[in-house]
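[1] Mind folding the following:
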Amino acid sequence: MTPAPTLPDSVQHLLRERFGHQHFRPGQAAIIEAILQGHHVLTVMPTGSGKSLCYQLPALLKDGCTLVISPLIALMKDQVDSLLEQGIAATFVNSSLSAQEQLDRLYACRSGRYKLLYVAPERFRSPRFLQAMAQTRVALFAVDEAHCISQWGHDFRPDYLRLQQAIEHLQHPQVLALTATATVEVQDDIVRQLGCQNMQRFVSGFDRPNLTYRVLNLKGPAAKLPMLGKILDAQTDGSSIIYAATRRAVEEIATFLHERGTEALIYHAGLRDAERQRAQDAFMAGQCRLIIATNAFGMGVDKPDVRCVVHFNLPRSMEAYYQEAGRAGRDGLPAECVLLFSYGDVRIQEFLLEQSYPARDLLQEVYGAMVYVSRERADIALRMLLPLCRRGLSEMHLEACARLLEKAGYIERVSVYDTAEDHATSTPNTLIRLATEAVTPRQLAIDDEALQQRKQHELHKMRRMVGYANAQQCRREKMLAYFGEQWTRHTCGACDNCLDDGAFAPRQPSPKRFPSETEWVIIQKILSCIARMQGRYGRVKVIQVLLGSQASEIVNSPLRRLSTYGILKGTSRSLLDVYLDALIEATCVHIVGDEFPKLDLTSLGQAVMRRQQRVLLALPALAAVTPTSASTRSPATTSTVWTTAPTVPSLTPTVVHAPAAPLSYDEALFERLRTERSNLARAETLPPYCIFNDRSLREMATVCPTTPAGFLQIYGV
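    Down below sits the predicted model:
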């Protein structure tokens, strides 16, 4: 058992008199003891557990200045103002100050007037700043949001890589690294990148017991938007945050909520800086209870009354989800974290990932454009490169290229960012300049293998997030295991899998029926395809094979040679999703694995595929009979087609209209309907009248309904 920390009375006195606390929070005392003993320390503590006290209190007891590296300039002033109110000498240096004011504050630090100095990592680009700090006694080098230094983390920022050199320049002061989101791998990388191999680690745990985690599996925006409305209607107090993967999704959600009378702010990188700041200020001040945002929003947002965080799309990684969802319940009171998941989200994240890792030829093209513009001006706005590059190049491509070139040392950003999210979602107005003498694009020394390795790593993390969404066990256990923490309880009592209470989405049994003959054929083809893929592929690949996809990963693989390749070409993807959902629910198909979910047949599915067993499926109601003109088809090839109207991810349902037919009784049509009824009855092993009686068929041949609503008016339907 680890002995309890033994802190001197002076520490307890400072805790009470300067910071207004009677007791330390869990983990704080041990960390502060290690710092006061002179150890380098890495601490991983949950959001809201009091990380800042771990360097603010020791700063008052150390001889010299504590240099705090914080990625969020926007909050520096608030933090410093709070310390000044407590009688603690603190200041900050950032781009909001004039050059003279910056020099004055640095001189004051050198003179010993301040115990804490807050700066952004970008400040270490300045030789003048480094020179000033070299003349200052830095007692503690505190790195906040330390996961930003790791390229394996979810929020890597190249400027953090300057910190190891800065530590060496300052004659190796004591180092404290703090983060709330770091896997064991990222922790190792933090230690390595800071150059402090003998760091003591304090991992206080990742559990946020007041948060309830839920995942709702839905069919795209058409199903997600109404569900989002239900979730928001259930929030009677506090504030809510909705995260979406793209700017477009943010705008669409805002439009939907506006039309239903829900007031909401929006926040994304496509807005001007002033617009984003106004939105954040209004949300923080409580002027509006709801904000819809991309991941550009959030770092440094410490609003205590956030009762609900909804992710409209799948986040890219578990770290990102933990941090964003963790903005709920900062006051320690119960809060909800809801993920609206659909498989379309996976494709969105794969697309965004592809955009983040441009091909070498594009990188060379963008760099060549930078060199061309640099002949006329030193500072280059990224937007100036758009006309010089290939058509269709997106802002995201430009920023991705700029990031890679910056990391490789070929360019540097001119401005010091005001927020970490500005760096993460820079706009084409970002100013850059060449950091080295220009080389030809072909001479760029970019490690393609390392880039591919990182891309695969990001893809792996995204799949771990999919595994969380598909998990059948406790979601808290799944999340904590990702961060290397073992959950010892049988149930957490605060996730949908443990509660099984169906909050927001009561689990009503879906209406089931026997498939029609036409549907049986489709079902057999789907099951045959899954059988031939031998349980080695997931839902997306199964659908691609059925549709005869021309994607390179299909046509250049053995999947192209399967007999089921293209067997349902022309069928809508959404309709295949409906059939797959029904087969999974009926246990004909089961999902194997969480992280890399694959589809395989059960014994029931094999029997159904061979028509050895009948099964009720949750399929949409039969919508219409579409008769084919006898004059255009021979009797041998004529059959009645039953058209289903599934619930698909579309905001407006598609209505299938049958060809116009005379309102008078059509004897030929009646006979064809009887023939089709016999076929269906034979397939179902039922008497014909159990399908439809003659009165129903005559009415169909008289009315010839063309819509689902019209068909429902037929006797016996």
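
[2] drop to CA atoms for contacts and neighbour counts, all remaining ones
    Will do.

[3] Now for residue 71: which residues touch it?
    120-121, 144-145, 419-420 (Cα atoms under 8 Å, 6 or more residues apart in numbering).

[4] Next, give me the two most distant ones among these.
    Largest separation among the contacts of residue 71 by Cα to Cα: 144 and 419, giving 13.5 Å.

[5] Among the contacts of residue 71, which are located in helices?
    Of the positions in these, residue 420 sit in helices, assigned by DSSP state H.

[6] more neighbours, residue 144 and residue 419?
    residue 144 (22 against 19; other Cα atoms under 10 Å).

[7] Now show me the structure for the sequence below, then we'll compare the two:
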Amino acid sequence: MNPNVISSPLHILNTVFGYPAFRGPQAEVIDTVMSGRDALVLMPTGGGKSLCYQVPALALSGTAIVVSPLIALMQDQVAALRQAGVAAAFLNSTQTGEEAQLVRKQLRAGTLDLLYVAPERLLNADTLSLLRDASINLIAIDEAHCVSQWGHDFRPEYIRLGELGQYFPDIPRIALTATADGTTQQEILYRLGLNNARVFISSFDRPNIRYHIAQNHAGSARDALLRFIRDNHANEAGIVYCLSRKRVEEIAAWLSDQGLTALAYHAGLPATQREQTLRRFLDEDGVIVVATIAFGMGIDKPDVRFVAHLNLPKSIEAYYQETGRAGRDGLPAEAWMRYGLQDVITLRQMMSESNADEAIKRIEQHKLDAMLGLSESTACRRQTLLGYFGEQSTEPCGNCDNCLTPPQMWDATLPARQALSTVHRTGQRFGVNYLIDVLRGKTDERITQLGHDKLSVFGVGHAHTIDIWRGIFRQLIAQGYLSVDTEGFGGLALCERCRPLLRGEESLWLRQITKPVKISRKTRDRPDFVSDEESELWEALRACRKRLATERGVPPYTIFHDASLLDMLHARPTTLDAFTDISGVGAHKRDTYGAAFLSVIAPFVRRTR
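    Here you go, the predicted structure:
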């Protein structure tokens, strides 16, 4: 038994965090770290990664050092821990000299359980000297995928974190992330010097998230987004991702004009505006952030009910990480996406123009192809998604668009040949819009000047709409029949794979291009998991939480998650002992907040008697 153990992990889980038992590999991870061995933990967002280092930090004498990539993330995690009665602090650039000096004094005195530090500050000489003089029980590296150049969120400052093993050879280190394929896992271990680490890989499945992916129709993506939010997530928190800063600002302004609380967030905005947007998103209910991928890593807000994409992400890892910000509390949430052919062209051009090594460019291209494959798949989305991470699911999930509304397929052999032939006969240098004009027999000056109105393919596709032709071209590109000129103006060229199709040696079935079926409910101001009869108490509990959070200057979810409120809604405790049985209620929160919530619940209990 480690002589530094001062309390059992299960006792801490029960009394501090208010949970009855560990989930998945949590207990084994904690035992590994407490025995002095390093660990790499892959666990989905909302799966309880933080407990894997927070519990041993409290169970062992000394202070745990947590490397966190974002100031906002570490501040929120510290706020949440303090609400649970844990002595936690951070060191970052937002503090005054006096505030930072107080934290250093607490660390030297051994009164801190956890100290959160950014990677840049951690490895400067002053901080290293401070840590050498302190009693450190473990080092946790959160968002560890940031160390990998093969990952989706590489941060150069993470590279030096491998030096920690040299500076603190006897201190166990635990690296944690929600997303890393096999290549990224190996680079994390290599870069951080975790040569003898145990690797824990939990299921990547997020069964509470419903996936919807559909293709853009002319001018409909923005309107479809508004319908989706109004019909399914009125007054609920959400994130909308766009590819460009300009698009972010346009969509945020338009949603605001429609009466929604929508705020723009991207790296080009002033730091004060970004900070204000983040604080409103964390502190208020029903705020929608429209953002580039600059927003979101490490966001701890548990009650994000939807994540929407108006453009195709560049990889499945990025998609999984971004959609994983929905439903961290385990309650129902949705991942909704609309994308189009232009997304593919734009992403490939961005990759072509990047300064990355050719090897990295090839990896990025493979990742984009996999993302396209997920988007165009007619199979269960969850099975495809999990399969990418090496996890096999034997049964369809029943909770994605392809399961709920199976896509229709059609024999597209003839129009596909017509499309390929048009690419060939026009010289393999024109973009999709021009090729569709030729196929549909549009007469304009450019087509006439080039003589393409005399081609045998001119007008052969007049029976199909522009949307259908765009869908055909998109799927031909996704399946490797056509390539896109990423260095020019998006011209299409034939790939070797198209030869058998053109020669009539194979047929081709494609997803039928139809307008997406609207999956919605009657607009209402409460979530799906609360019934009409329960809505009054639900709102009363939320109001109580909001009042307490405002008084303390913290986000509401640091008081209690929605999952805890839902447990109160169903259990309706009338005593402090019964209140302790609510999920997420530890001893400190029982003593601090129990009376306030019991007073809210009591009138509703009397009504039912």
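
[8] related to what we said a few turns ago, which of the contacts of residue 71 of structure 1 are also in contact in structure 2?
    Retained in structure 2 by both residues aligned by TM-score structural alignment, their matches' Cα atoms under 8 Å are the following of those: 120-121, 144-145.

[9] can you put the residues you listed in TSV and add distance to residue 333 of structure 1?
    Putting these into TSV (distance: Cα to Cα, whole Å) gives the following:
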residue	distance to residue 333 of structure 1
120	32
121	34
144	25
145	24
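
[10] ok, so of the residues you listed, who is nearest residue 624 of structure 1?
    residue 145 (59.3 Å).

[11] on that earlier part again, show me how to select, in ChimeraX, the buried members of the kept ones among the contacts of residue 71 of structure 1.
    Buried residues within these, by 16 or more other Cα atoms under 10 Å, are selected in ChimeraX with:
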select :120,121,144,145
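
[12] Give me the subset of the kept ones among the contacts of residue 71 of structure 1 lying in strands.
    Among those, no residue falls in strands (DSSP state E).

[13] Format the contacts of residue 71 of structure 1 as CSV; extra columns: distance to residue 82 of structure 1.
    CSV is the format used below for the contacts of residue 71 of structure 1 (distance: Cα to Cα, whole Å):
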residue, distance to residue 82 of structure 1
120, 18
121, 22
144, 17
145, 20
419, 19
420, 21
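
[14] quick check, nearest of the contacts of residue 71 of structure 1 to residue 412 of structure 1?
    residue 121 (13.5 Å).

[15] Spatially nearest residue to the corresponding residue of structure 2 for the closest one (excluding sequence neighbours)?
    Per TM-score structural alignment, the equivalent position to residue 121 of structure 1 in structure 2 is residue 119. Counting by Cα to Cα, 6 or more residues apart in numbering, residue 119 of structure 2 lies nearest to residue 67, which is 5.9 Å off, once chain neighbours are set aside.

[16] who's in contact with that neighbour?
    116-119, 122, 139-142.

[17] now stretch 367-378 of structure 2: which residue numbers in structure 1?
    Aligned by TM-score structural alignment, stretch 367-378 of structure 2 falls on residues 461-472 of structure 1.

[18] With stretch 64-80 of structure 2 instead?
    The aligned range for stretch 64-80 of structure 2 is 66-82, by TM-score structural alignment.

[19] Could you give the residue range in structure 1 aligned to the lengthiest helix in structure 2?
    Identified as the longest helix of structure 2 according to DSSP H is helix 587-607. The counterpart of helix 587-607 of structure 2 in structure 1, using TM-score structural alignment, is absent.

[20] for that helix, packing partners?
    helix 535-552, helix 576-580 (3 or more Cα pairs under 8 Å, 6 or more residues apart in numbering; DSSP states H and E).

[21] The longest one aligns to what range in structure 1?
    Put plainly, it is helix 535-552 of structure 2. Against structure 1, helix 535-552 of structure 2 falls on no residues (TM-score structural alignment).
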